[in-house]
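**Q** Starting from these lines, generate the structure:
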Amino acid sequence: MRILVVEDDKDLNRQLTNALSQAGYAVDHAADGEEGWFLGDTEPYDAVVLDLGLPKKDGLSVLKEWRKADRAMPVLILTARDRWSDKVEGIDAGADDYVAKPFHMEEILARLRALLRRSAGRATDELICGPVKLDTRSSAVTVNDIAVKLTSHEYRLLAYMMLHAGRVISRSEIIEHLYDQDFDRDSNTIEVFIGRLRKKLGTDIIETLRGLGYRVPAAGETQPPRNDPKSDPKADSQSTARPAKSEP
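**A** Presented below is the predicted three-dimensional model:
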């Protein structure tokens, strides 16, 4: 998942960006309201951490403009103001949650997980698809209760698809939500990551729909049959794709 942090305090901005990156998110950041508004208006973020006391354009104005433009991503407000009237104003402007400074970073991470769950219609931190379980709180992935080690990009891809289980997801959508704005995006790498996931998980929960994208079954659905690479050269064979760029 991809998160935007809009915070003018350089140290806090860096701390939030580092903590979210370590938690497995792709993170973009801005230091003023104008840049934050532009990124939020033009990029498809899964959630935003937004400070209210921003230079150039205050956070409340940014939030109101996003909502007026039908930008529906979950927004977690950060502010030094702790009056109940300020909280009400923020929620009425379209915020989904509110945290007063100072705060513990674990609280931010927990609240973001909750916002992402709710936006996807999920009730718990654990995502399950057949024998595969993914815990968004610990970033642990297991197959038949056996731990599986994934790279950061493989984890992000699997988490995004399982969070949106039952829905067909195009390669372009995956790219937009898997990488931050500074990453050299190449749709070919998605095919490589899909192939790696299928190999590491040892079970094909990822269905390829030719010309449309990828899909994992929703809860209660039967596992899809394994795709025949001969019928879709872009399905999952690493031998038909150029090597992926090295990950950080």
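**Q** only C-alpha atoms for contact and neighbour calcs from this point on.
**A** Noted.
**Q** What strand or helix carries residue 124?
**A** Using DSSP states H and E, residue 124 is not contained in any helix or strand.
**Q** From start to finish, how long is stretch 58-78 in a straight line?
**A** 12 Å (CA to CA, to the nearest Å).
**Q** And for that stretch, what's in contact with it?
**A** 33-34, 36-37, 40-41, 45-53, 90, 93-101, 111-112, 115-116, 119 (CA atoms under 8 Å, 6 or more residues apart in numbering).
**Q** now these: which count as buried?
**A** 33-34, 36-37, 40-41, 45-53, 90, 93-99, 111-112, 115-116, 119 (16 or more other CA atoms under 10 Å).
**Q** Sort out for me which of those residues are in helices.
**A** With DSSP state H as the criterion, helices contain 33, 34, 36, 37, 40, 41, 90, 111, 112, 115, 116, 119 from among the buried ones among the contacts of stretch 58-78.
**Q** Let me have these in TSV, extended by distance to residue 82.
**A** Converted to TSV, those look like this (distance: CA to CA, whole Å):
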residue	distance to residue 82
33	21
34	24
36	23
37	23
40	25
41	27
90	11
111	17
112	20
115	21
116	24
119	26
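**Q** Let's see this one next, to set against the first:
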Amino acid sequence: MKILLLEDNETLANGIFKKLQDIGYVVDLFFNGEDGLYTLETSKYDLLILDLGLPGIDGIDIIKKLRSTKKNLPILVISARDKLDQRILGLDTGADDYLCKPFELDEVIARVNALLRRSRNQLSNIIKYNDLVFDSQALILKKENKIIELSKRELRIFEHLLLNLNAIISKENIVEHVTTVDDEFNPTAVETYISRLRKKLGNSIDLKTVRGLGYMLS
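**A** Purely as a prediction, here's the structure:
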């Protein structure tokens, strides 16, 4: 899953960024509202973590612009604005959750996981597919209770296909969901990862190539 983090406190931002990356999320980080809004308008994300007091564009204005277009993007506000009326404003404007500073990083992770589960209408982090069991939070794939050794990128590609079951997903779409803005990753490299998934997962998956369009996990 891919997350955009907008926070102008570099120490806090880097702490959240590292924590999210360590557990396997793909994360883009910006420190001002203008860069963040532009990225939201040009890229796709599964969740936004947003500080309200951003330089350039206020977080509330970002929420308003988002909710006029990308209505379903989950938004977690992290803010020093801890007054009740400010929390109500953030939620009424369109935030899905509101966390007041200071907080523990583990609570941010817990709320991120909960929002992502809710956005996918999942009651847990466990997704079953044929004889495979995928834990989207721990980023672990098992078969017959044995862990299948996959790289983080292989796991993220498999997860993206799994969350879009029976849909044709282009190479470009896969790249957009498993890379950050700073990654140098050619869409043709997707073929290599797909080949590895087929080899490692064998008959457990039905992964089709749709010529000229992309891939489909059935």
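**Q** doesn't residue 108 make contact with residue 102 of the first structure?
**A** No: contact criterion CA atoms under 8 Å: residue 102 of the first structure and residue 108 do not qualify, at 11.1 Å.
**Q** who has more neighbours, these two?
**A** residue 108 (19 against 9; other CA atoms under 10 Å).
**Q** Am I right that that one falls within a helix?
**A** Yes: Residue 108 of the first structure: assigned to a helix according to DSSP: H, G, I helix; E, B strand; the rest coil.
**Q** residues in contact with it?
**A** Contacts of residue 108 of the first structure by CA under 8 Å, 6+ apart are residue 99.
**Q** show me the contacts for residue 181 of the first structure.
**A** Counted by CA under 8 Å, 6+ apart, residue 181 of the first structure has contacts residue 28.
**Q** rerun that using 10 Å as the cut-off
**A** By CA atoms under 10 Å, 6 or more residues apart in numbering, the residues touching residue 181 of the first structure are 2, 26, 27, 28, 29, 39, 43.
**Q** Which of the ones in helices among the buried ones among the contacts of stretch 58-78 of the first structure sits closest to residue 211 of the first structure?
**A** Comparing these against residue 211 of the first structure with CA to CA places residue 119 closest, at 26.8 Å.
**Q** how much space between the closest one and residue 80 of the first structure?
**A** In terms of CA to CA, residue 119 of the first structure sits 26 Å off from residue 80 of the first structure.
**Q** how about residue 132 of the second structure, what's its match in the first structure?
**A** In the first structure, the residue matched to residue 132 of the second structure (TM-score structural alignment) is residue 132.
**Q** pretty sure its match is touching residue 159, no?
**A** No: judged on CA atoms under 10 Å, residue 132 of the first structure makes no contact with residue 159 at a distance of 11.0 Å.
**Q** Please enumerate the shared neighbours of those two.
**A** Common neighbours of residue 132 of the first structure and residue 159 (CA under 10 Å, 6+ apart) are residue 141.
**Q** so how far is residue 177 of the first structure from residue 161 of the first structure?
**A** Separation of residue 161 of the first structure from residue 177 of the first structure (CA to CA): 11 Å.
**Q** residues shared between the contacts of these two?
**A** Contacts common to residue 161 of the first structure and residue 177, judged by CA under 10 Å, 6+ apart, are residue 1.
**Q** And for the closest residue to residue 149 of the second structure other than its chain neighbours, the neighbour number?
**A** Counting by CA to CA, 6 or more residues apart in numbering, residue 149 of the second structure lies nearest to residue 141, which is 7.8 Å off, once chain neighbours are set aside. For residue 141 of the second structure, the count of nearby residues is 22 (other CA under 10 Å).
**Q** Tell me the secondary structure at residue 85 of the second structure.
**A** Applying three-state DSSP: residue 85 of the second structure is helix.
**Q** Tell me how many other residues crowd it.
**A** Quick note: residue 85 of the second structure (other CA under 10 Å) scores 10 neighbours.
**Q** try residue 131 of the second structure
**A** Using other CA under 10 Å, the number of residues around residue 131 of the second structure comes to 12.
**Q** need the contact list for it.
**A** By CA under 10 Å, 6+ apart, the contact set of residue 131 of the second structure is 142, 143, 144, 145, 203, 204, 205.
**Q** One more: residue 53 of the first structure?
**A** Contacts of residue 53 of the first structure (CA under 10 Å, 6+ apart): 7, 8, 9, 32, 33, 59, 60, 78, 79, 80, 81.
**Q** Look up how far residue 67 of the first structure lies from the third one.
**A** It refers to residue 9 of the first structure. For residue 9 of the first structure, the distance to residue 67 of the first structure - CA to CA - is 25 Å.
**Q** Ok, the last one next?
**A** Remark: distance between residue 81 of the first structure and residue 67 of the first structure (CA to CA) = 22 Å.
**Q** do the fourth one as well
**A** With distances taken as CA to CA, residue 32 of the first structure is found 18 Å from residue 67 of the first structure.
**Q** Show me the strands in the second structure, by range?
**A** Secondary structure of the second structure (DSSP state E): strands located at 2-6, 26-30, 47-50, 75-79, 97-100, 126-129, 132-135, 140-143, 146-147, 207-210, 214-217.
**Q** Which one of these lies nearest to residue 154 of the second structure?
**A** Closest of the strands of the second structure to residue 154 of the second structure is strand 140-143, at 10.6 Å (criterion: CA to CA).
**Q** ok now that closest one, how far from the chain's centre?
**A** 20 Å (CA atoms, centre = their mean, to the nearest Å).
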